[in-house]
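1. A predicted structure for the sequence below; I have some questions about it.
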Amino acid sequence: FTHASWAEDRAESYERLEFLGDSVLELAIARAVFDRFGDASEGRLAKIRAHVVSRQSCAAVAKELGLGDRLLDFAGDVPPDELQRISRSRNVLAAVLEAAIAAVYLEHGFERIEPAIVCAFADRIEYARSSHVDYKTELQEALARSGTQVSYTVLEVEGPPHDRRFVCAAHVAGTQLGLGKGSTKKAAEQEAAQQALDALGVVPERI
């Protein structure tokens, strides 16, 4: 639970564990959605998995598990304001969760921890199946049918590295059809894509 900025050697932070935990998480969720949704196509399964293991989803699970508080325990001599910002950062929380998954994987093996991972993400799996819409993919597929493509442009970036705010535009055939804002570039692009779909009169398909 040592943030890279707190470690003398970056390799001593949680980043190496984060790398491994990302793969362990993806495998657990991939098998869960494969088993649960037997009539879903490969494309739909990929969309569900992508949403479930997204940074936003991982950060939400990390918060539920109190991992932000655990991070504080390993902070050392860090200014309180900086410490609070880091411990609440979506990217940091998601990274710490993946590092924790890797740690228990190395200690106990995949078969023993897989049920706990799936249980922790159960609500996200159900939400992705029943409610989530991948607006960027829907827009890309809708435009592909007419031989048109979409491009995204970052118009504005505000805030410190751990608390960014992005403004992105979606352009189709040289015309701006959507404008989105979000705490990540991906989130801002999703909102821009949603507006572009609305402008084109396309009703997106839910996962």
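-> Yep, that arrived.

2. okay, CA-based contacts and neighbour counts for the rest of this
-> Will do.

3. show residues contacting the biggest helix by length in the chain.
-> Taking DSSP state H as the criterion, the chain has its longest helix at helix 15-36. Residues from elsewhere that reach helix 15-36, judged by C-alpha atoms under 8 Å, 6 or more residues apart in numbering: 4, 45, 48-49, 52-53, 95-103, 105, 110, 114, 117-118, 125.

4. among the residues you listed, name the ones in helices.
-> Of the positions in the contacts of helix 15-36, 45, 48-49, 52, 95-103, 105, 110, 114, 117-118, 125 sit in helices, assigned by DSSP H.

5. residues of stretch 7-25 that come out buried?
-> 13-15, 17-18, 20-22, 24-25 (16 or more other C-alpha atoms under 10 Å).

6. please compare the first structure with the one that follows:
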Amino acid sequence: MTRSRDEGLADLEARIGHAFADPALLGRALTHVSASPARRDSYERLEFLGDRVLGLAVAHMLYDAFPNESEGELSRRLAALVRKETCAEVAEVWGVGAAMRLGEGEAQTGGRGKRALLGDICEAIIGAAFLDGGAAAAEHIVRKAFSDRMAASGQDLRDAKTALQEWAQARGLATPRYRLVARSGPDHAPFFEVVVEVQGFAAAPGSGASKRVAEQAAAAAFLAREDAAKGKGDT
């Protein structure tokens, strides 16, 4: 991989939370089979690995975060966090769509926005990080990306904005307000930073490749923070 291509992935690495010693691993994780002369050079094998690494890292995270929950409760949270839809949301927050390497046909049919493909790429990146930096590097990425989603992981699978609105209404508070604080990146690959404000509470930040994704991330961050605060107060 050339130096210029490394620099082109620097922003993505920053959002993921890992600077690759071997950038070719990240490049392979972003490569769809339609853009790979040899199938083994696509993301598919890394996805296989990353799926297993993700499961172990999330299980460890949940074991630490919920010491009083049963195996069944932890299993339900695990299933919600490692499902393909959640991985796709993480990929959107990372903004991987613009960096994906697709064949012309896949690109023309909207491959950069396909939820199943985004979920696969998320797992492939985790697998690539495992090979590049070991289990600790992969777990760091998983904790950074998935911790905000833990609060809602044992609930039904409502979106975080809906969950936060219901949380506020149940306490007699005004509807949460989302405020855009920054927009960066080129037009074809924008990156948004927002905060969500709830009456009487500190704002919570979120970011992503669209305002919708950033707002969802902010809502999830708010719920995770308040859930953690409640847990400390109960001890």
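-> Here it is on my side, so go on. Quick caveat: nothing in here was measured; it's all calculated off a predicted structure.

7. can you give me the TM-score here?
-> For this chain pair, the superposition-based TM-score is 0.58 by TM-score structural alignment, normalised by the length of structure 1; 129 aligned residues with a C-alpha RMSD of 1.9 Å.

8. what's the match for residue 33 of structure 1 in structure 2?
-> By TM-score structural alignment, residue 33 of structure 1 lines up with residue 62 in structure 2.

9. quick one, helices of structure 2?
-> 3-8, 10-16, 23-29, 44-65, 71-82, 84-94, 104-108, 115-146, 160-170, 211-234.

10. dump those into JSON lines; add distance to residue 193 of structure 2 as well.
-> Output for the helices of structure 2, formatted as JSON lines (distance: least, C-alpha to C-alpha, whole Å):
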{"stretch": "helix 3-8", "distance to residue 193 of structure 2": "20"}
{"stretch": "helix 10-16", "distance to residue 193 of structure 2": "12"}
{"stretch": "helix 23-29", "distance to residue 193 of structure 2": "24"}
{"stretch": "helix 44-65", "distance to residue 193 of structure 2": "25"}
{"stretch": "helix 71-82", "distance to residue 193 of structure 2": "23"}
{"stretch": "helix 84-94", "distance to residue 193 of structure 2": "10"}
{"stretch": "helix 104-108", "distance to residue 193 of structure 2": "26"}
{"stretch": "helix 115-146", "distance to residue 193 of structure 2": "15"}
{"stretch": "helix 160-170", "distance to residue 193 of structure 2": "16"}
{"stretch": "helix 211-234", "distance to residue 193 of structure 2": "6"}
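
11. relative to residue 184 of structure 2, which of those helices is closest?
-> helix 10-16 (10.7 Å; C-alpha to C-alpha).

12. the closest one - contacts with which helices or strands?
-> Helices and strands in packing contact with helix 10-16 of structure 2 are listed as helix 84-94; criterion 3 or more C-alpha pairs under 8 Å, 6 or more residues apart in numbering; DSSP states H and E.

13. the helix it packs on aligns to what range in structure 1?
-> Residue span in structure 1 matched to helix 84-94 of structure 2, by TM-score structural alignment: 55-65.

14. got the buried residues for the matching stretch?
-> Those would be 55-63, for stretch 55-65 of structure 1 by 16+ other C-alpha under 10 Å.

15. still on that earlier bit, residue 194 of structure 2 is nearest to which of the helices of structure 2?
-> helix 211-234 (6.2 Å).

16. what's that closest one in contact with?
-> 89, 92-93, 147-152, 159-161, 164, 178, 180, 192-196, 203-208.

17. how about the nearest residue to residue 136 of structure 2 once chain neighbours are set aside, what does it touch?
-> Nearest non-adjacent residue to residue 136 of structure 2, counting by C-alpha to C-alpha, 6 or more residues apart in numbering: residue 130, 7.8 Å away. Shown in contact with residue 130 of structure 2 (C-alpha under 8 Å, 6+ apart): 50, 53, 136-138.

18. same thing but at 10 Å, please
-> 46, 49-50, 53-54, 124, 136-139, 141 (C-alpha atoms under 10 Å, 6 or more residues apart in numbering).

19. that one matches what in structure 1?
-> Checking TM-score structural alignment: residue 130 of structure 2 goes with residue 105.

20. now residue 72 of structure 2
-> Under the alignment by TM-score structural alignment, residue 72 of structure 2 pairs with residue 43 in structure 1.

21. count the residues that sit near its match.
-> 9 (other C-alpha atoms under 10 Å).

22. please tell me how far the match of residue 130 of structure 2 sits from residue 14 of structure 1.
-> 14 Å (C-alpha to C-alpha, to the nearest Å).

23. would you list the buried residues of stretch 55-65 of structure 1 in a markdown table and tack on distance to residue 136 of structure 1?
-> Listed next are these as a markdown table, based on distance: C-alpha to C-alpha, whole Å:
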| residue | distance to residue 136 of structure 1 |
| --- | --- |
| 55 | 17 |
| 56 | 16 |
| 57 | 18 |
| 58 | 20 |
| 59 | 21 |
| 60 | 22 |
| 61 | 24 |
| 62 | 26 |
| 63 | 27 |
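
24. tell me which of the residues you listed is nearest to residue 180 of structure 1?
-> Out of these, the member with the shortest distance to residue 180 of structure 1 (by C-alpha to C-alpha) is residue 56, at 16.5 Å.

25. what about that closest one, distance to residue 91 of structure 1?
-> Applying C-alpha to C-alpha to residue 56 of structure 1 and residue 91 of structure 1 gives a distance of 8 Å.

26. same question, residue 157 of structure 1
-> Applying C-alpha to C-alpha to residue 157 of structure 1 and residue 91 of structure 1 gives a distance of 16 Å.

27. now residue 32 of structure 1
-> Taking C-alpha to C-alpha, one finds residue 32 of structure 1 at 24 Å from residue 91 of structure 1.

28. would residue 167 of structure 1 count as being in a helix?
-> No: read with DSSP: H, G, I helix; E, B strand; the rest coil, residue 167 of structure 1 is strand and lies in no helix.
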